[in-house]
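In: Sequence first, then the predicted structure:
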Amino acid sequence: MAAPPSAASATRTVIEGCAVATVDAHDTEYADGHVVVHGNLIESVGPGPAPAHLPDVARRIDGTGHLATPGLVNTHHHFYQWLTRGLAQNSNLFDWLVALYPTWARIDEPMVYAAARGSLAMMVRGGVTTAMDHHYVFPRGAGDLLGAEIRAARELGVRFSPTRGSMDRGQSAGGLPPDFAVETTEAALAATEEAIDAHHDPSFGSMLRIGVAPCSPFSVSTELLRESAALARRRGVRLHTHGSETVEEEDFCKELFGMGPTDYFESTGWLGDDVWMAHCVHMTDADVDAFARTGTGVAHCPSSNARLGAGTARVPAMLRAGIPVGLGVDGTASNESGELHTELRNALLVHRLAGGATALDARQALRLGTYGGAQVLGRAEETGSLEAGKLADLVLWRLDGLGHSTIADPVAALVLGPPAPVALSLIDGRAVVEDGRLVTADEETVAREARTQAHRLARIAADAG
């Protein structure tokens, strides 16, 4: 149950005159509606203007020509890859990983901090209010890499769900990453529990929740998968990994374990309503049934899958089966745009290419990027839709400009049109974007610092190579 706003934050922001897409259970929409925010919570959503005489109104916004939606929820990312964009441009996943692991194994705390700031700034400016990151590369002596990401998210004011990833299967054990880029099983488990102890906040409205996230079947031992699942459930946190991304991964699992990825994950305790997996491109009917039966979620990354030529996930079939599905940017070394709102359009187009003109519609795409993502992260009771009592994580998109003004349906304008400017984004009731610009960081400084660290990483990797 939502706690009432604290006295220090008990002022109201009123947005009215805008179209509203609530993405609630009934997909309620208002052509001319309002949203009232009280402190860090949504107080009311409805048609027409807000009541004229509300007390403690700090700001009243004319939303004419705009669309209000829930904030976007990113369910899969690798922030550190912001520093290695544009490399291995024509490689499939395995070749791309082999090409980039030696560089990624040289990252350190200043690099990860700059990369997290760049990744988060790009997403937040484009309407993301809840972000996650899957960080699994921890070179020895590199500093506090997870802490660097958490610091960056706190400074930008983002609701954050980082996962403490890990790899313990190096090349000498049949894995893809070089041996110097992996941890021991024991060290990975200990560091994961330490991260939960230091950072996890399970309370309603938490700005920071930690997950447990061994990287993938081809970089993690069976022991680490099993022990990580046991650790996460003992500590009451969620589990995340990559699954069924490529044909090569399926072949790898069959050769090494004698079964496909989904069966392997189930044998290690890695299916359940506290689990979500990235990609899930190559899924059989039996795999889809297993995910539906267990409530396992999916982070769908259409642009990254296309960039690496991995294939098209069976998202329409997953949705019909009742599987929770959200959208993910994935790392910007395989999705250089680094934005989630473009994934709404890309998801719709990719699935229509695969399944015809009715495979996915604009409102389903918006749901994937909002409520679906909240489901996947286990936060659907708090965010993902515009409803009274939920957290005030919302976006006001400008749709009266050149790119959108002739599209009468505002949801279609947002999903099918060009990227819409963010007139206002609130996270926990606080403005983080105004008129298309970040208000919690200087964009030029973020870009300059990321460029400096990208050049530094490239020099270090070249010298080591």
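Out: Cool, got the structure. Numbering: from 1, shown residues only.
In: contacts, neighbours, all on C-alpha from now
Out: Fine.
In: so S425 sits in a strand?
Out: Yes: judged by DSSP: H, G, I helix; E, B strand; the rest coil, S425 forms part of a strand.
In: so what's it up against?
Out: 71, 127, 129, 393-396, 431-434 (Cα atoms under 8 Å, 6 or more residues apart in numbering).
In: between those, which is closest to G338?
Out: Checking these against G338 by Cα to Cα gives G127 as the nearest, at 12.0 Å.
In: separation between that closest one and R363?
Out: As defined by Cα to Cα, to the nearest Å, G127 lies at a distance of 17 Å from R363.
In: just to revisit the earlier point, return the subset of the contacts of S425 lying in strands.
Out: Using DSSP state E, the subset of the contacts of S425 located in strands is 129, 394-396, 431-434.
In: Report the distance from stretch 454-465 to the chain centre.
Out: Stretch 454-465 has its C-alpha centroid displaced from the chain centroid by 28 Å (Cα atoms, centre = their mean, to the nearest Å).
In: Now do stretch 80-93: distance to the chain's middle.
Out: Computed by Cα atoms, centre = their mean, the separation of stretch 80-93 from the middle of its chain amounts to 18 Å.
In: For that stretch, buried residues please.
Out: For stretch 80-93, burial by neighbour count (16 or more other Cα atoms under 10 Å) applies to 80-85, 88, 91-93.
In: one step back: higher neighbour count, G127 and R363?
Out: Using other Cα atoms under 10 Å as the criterion, G127 and R363 rank with G127 on top: 32 against 18.
In: Check whether that one really touches V395, as I assumed.
Out: Yes: with contact defined as Cα atoms under 8 Å, G127 and V395 form a contacting pair (6.1 Å).
In: Mind listing the shared neighbours of these two?
Out: 71, 422, 425.
In: ok, D361 - contacts?
Out: Contacts of D361 by Cα under 8 Å, 6+ apart are L348.
In: separation between it and L67?
Out: Counting by Cα to Cα - D361 and L67 are separated by 18 Å.
In: Check it against this one:
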Amino acid sequence: MTYAPSLLITHAYLYLDRGLEIADGWIHLDKGRVAGFGPMTMAPPQTAKRLSAGGRIVTPGLVNAHHHMYQNLTRSYAPVVNGTLFEWLQGLYPLWATLDEESVYLSSYVAMIELLLGGCTTSMDHHYVHPRPRLIDAQVRAARDIGFRFHATRGSMTRSVKDGGLPPDSVVQSEDHILEDCERLIGLYHDPEPGAMIRVALAPCSLFSVSETIMKESAAMAERLDVRLHTHLAEDHDEDRYCQEVYGCTPTEYFERSGWASERSWVAHYIYPSTDEVDRLAQKGVCAAQCPCSNMMIGGGAADAMDLRRRGMRVGLGCDGSASTDHASLWLEARMALLLGRFRNGPHSMTARDALDMATRGGAACLGREDEIGHLRLGACADLVIWGLPPFSRAGALSDPIEALLRCAPATAWTTIVNGRVLVSEGQPCQSGLERILSEHERAARRMQKLDHG
């Protein structure tokens, strides 16, 4: 691996980790890792390249624990914009059935740039719609072209409309094909080494969209090949009814009996478990991703993140699908998690540091990488954000910069660094050819939405 030049960032308010902050400090990045930090009163090392943060806040890069990148091709899609979860899915599946390698590459590229601008340096993506082969290969290519730290999760569906499911036949696959492709992707792209830029996890879409065989065989493959597991769980009351009718149990009970209740697993949403179920999964090491904006937009409830945390479950944040949230800003998700938590449990229940901890350490725990991302302690991956707050937005916010970061809106990334490389500088992406990417993305979106009459 080739490394970016050694970089010293000075004159920053450093939020290095929960409980580790330096009001006026420096941080040294070298060989893709955090090599040192300290207050400005302590002489920093001499390096070839220096960057002044100008008093801005520096935090670890945010970690997105749940997303569906392809959905930015159908943002704010008018026919279903006010539907329930199931109505929304039924309206959009026929459009998503037209996905191909080009549209997945473009949507992934756009999503990753948008995430970088919102302070995210590592993201997973839950891609479960496979009308054509090698769509996840296209995502990996986009991540490598940008230099983004990416966890591809090979999603799957086996139950179409004819089987009592929601998606059309064209986006479901046979059990054998799914399992073969999962093993192919892990063999090609999963990097188990420290500092890995690409990893792969297994991610059947949901309990009501795949067979029991896929659930159990995915768990067995994850154990055999040492990768992680992800799915949606306890997201909707219809899921409860489905599991009772088909399996005679709750979604969490079915999750457990399928062999998923282990520290390999993290789940999206987890809105409607019982307290006993939360306690059981937390004890097994299962993590959860709260998706505040998406859940509020659809009106289907939201996980009580602070209660999950009190019960011992690690909780991260996710942007979720760009067609439900209609954005990919993890900063906004952290702010909304803060507001939602306080609205639900009172003003003493949650602080900005709690929300930031979910967006960093919590997301890293979901991805099984809390040892090296989600914080900026010595030896951590050199993934960080220098935040920009407009002068009129931050005027008067003098006593607590971290509370101000989520309260004084809007904040965006002034500088985003991944693996020691500057990917956003002075609020602008550093990649070339972005106008072409956006133009091609618009053409792909127009074709998908049947708006291209030319």
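Out: Ah, there it is. Quantities reported herein were computed from a predicted structural model and do not represent experimental measurements.
In: just to revisit the earlier point, between the ones in strands among the contacts of S425 of the first structure, which is nearest G272 of the first structure?
Out: The shortest approach to G272 of the first structure among those belongs to T129, at 25.7 Å (Cα to Cα).
In: Quick check: closest non-adjacent residue to that closest one.
Out: G71 (5.1 Å; Cα to Cα, 6 or more residues apart in numbering).
In: How about G48 of the first structure?
Out: G33 (4.5 Å).
In: V376 of the first structure now?
Out: In space, and not counting its chain neighbours, V376 of the first structure is closest to G297: 5.4 Å by Cα to Cα, 6+ apart.
In: how far away is the one you found from I323 of the first structure?
Out: Where I323 of the first structure is concerned, G297 of the first structure sits at a distance of 6 Å (Cα to Cα).
In: for L146 of the first structure, same thing?
Out: L146 of the first structure sits 30 Å away from I323 of the first structure, going by Cα to Cα.
In: Look at these two and report which has more neighbours.
Out: Ranked by neighbour count (other Cα under 10 Å), L146 of the first structure and I323 place I323 first, with 26 against 23.
In: For the more buried one, what is the corresponding residue in the second structure?
Out: The equivalent of I323 of the first structure in the second structure is M313 (alignment by TM-score structural alignment).
In: Next, count neighbours for the closest residue to that match other than its chain neighbours.
Out: Among residues not flanking M313 of the second structure along the chain, A282 sits closest, at 4.5 Å (Cα to Cα, 6+ apart). Residues within reach of A282 of the second structure, counting by other Cα under 10 Å, total 21.
In: A282 of the second structure maps to what in the first structure?
Out: Structural alignment (TM-score structural alignment) places A282 of the second structure against A292 in the first structure.
In: Now do that match against G355 of the first structure, distance only.
Out: 21 Å.
In: mind listing what the equivalent of I136 of the second structure over in the first structure touches?
Out: Aligned counterpart of I136 of the second structure in the first structure: L146 (TM-score structural alignment). Neighbouring residues of L146 of the first structure by Cα under 8 Å, 6+ apart: 135, 162, 164.
In: Can you tell me the SS state at the last one?
Out: Looking back up the chat, that one is R164 of the first structure. Quick answer, by three-state DSSP: R164 of the first structure is strand.
In: quick one: the alignment partner in the second structure of it and L135 of the second structure, what's the gap?
Out: Here R164 of the first structure is matched to R154 in the second structure, going by TM-score structural alignment. According to Cα to Cα, R154 of the second structure and L135 of the second structure sit 10 Å apart.
In: And these two? Which one has more around it.
Out: Taking neighbours as other Cα under 10 Å, R154 of the second structure and L135 compare with R154 leading, 28 against 21.
In: residue boundaries of the strands in the stretch 201-350 of the second structure?
Out: Applying DSSP state E, counting those that start in this stretch to the stretch 201-350 of the second structure gives strands spanning 229-233, 265-269, 287-290, 315-317, 320-321.
In: Looking at those strands, spot the one closest to Y189 of the second structure.
Out: The closest of the strands of the stretch 201-350 of the second structure to Y189 of the second structure is strand 229-233. By Cα to Cα, the value is 16.0 Å.
In: matching residues in the first structure for that closest one?
Out: Aligned using TM-score structural alignment, strand 229-233 of the second structure spans residues 239-243 in the first structure.
In: Give me the mean distance between the matching stretch and the second structure.
Out: For stretch 239-243 of the first structure, the mean distance from the matching residues in the second structure following superposition reads 0.4 Å, by mean Cα distance after the TM-score superposition for the first structure.
In: Count the neighbours of the equivalent of G363 of the second structure over in the first structure for me.
Out: Matched by TM-score structural alignment, G363 of the second structure corresponds to G373 in the first structure. As a burial measure, G373 of the first structure scores 31 neighbours (other Cα under 10 Å).
In: Not counting residues beside it along the chain, what's closest to G373 of the first structure?
Out: With sequence-adjacent residues excluded and distances taken as Cα to Cα, 6+ apart, G373 of the first structure is closest to G326, at 3.9 Å.
In: for that neighbour, what are its contacts?
Out: Neighbours of G326 of the first structure in contact, by Cα under 8 Å, 6+ apart: 73-75, 297-300, 368-376.
In: likewise A420 of the first structure?
Out: By Cα under 8 Å, 6+ apart, the contact set of A420 of the first structure is 397-399, 403-404, 414.
In: From D400 of the first structure, how far off is it?
Out: Per Cα to Cα, A420 of the first structure is found 10 Å from D400 of the first structure.
In: same thing with G33 of the first structure?
Out: Counting by Cα to Cα, the gap from G33 of the first structure to D400 of the first structure is 16 Å.
In: Just name the closest of the contacts of G326 of the first structure to G118 of the first structure, please.
Out: Of all the contacts of G326 of the first structure, G118 of the first structure sits closest to N74, with 15.0 Å by Cα to Cα.
In: What is the equivalent residue in the second structure for the closest one?
Out: N74 of the first structure maps onto N64 of the second structure when the alignment is built from TM-score structural alignment.
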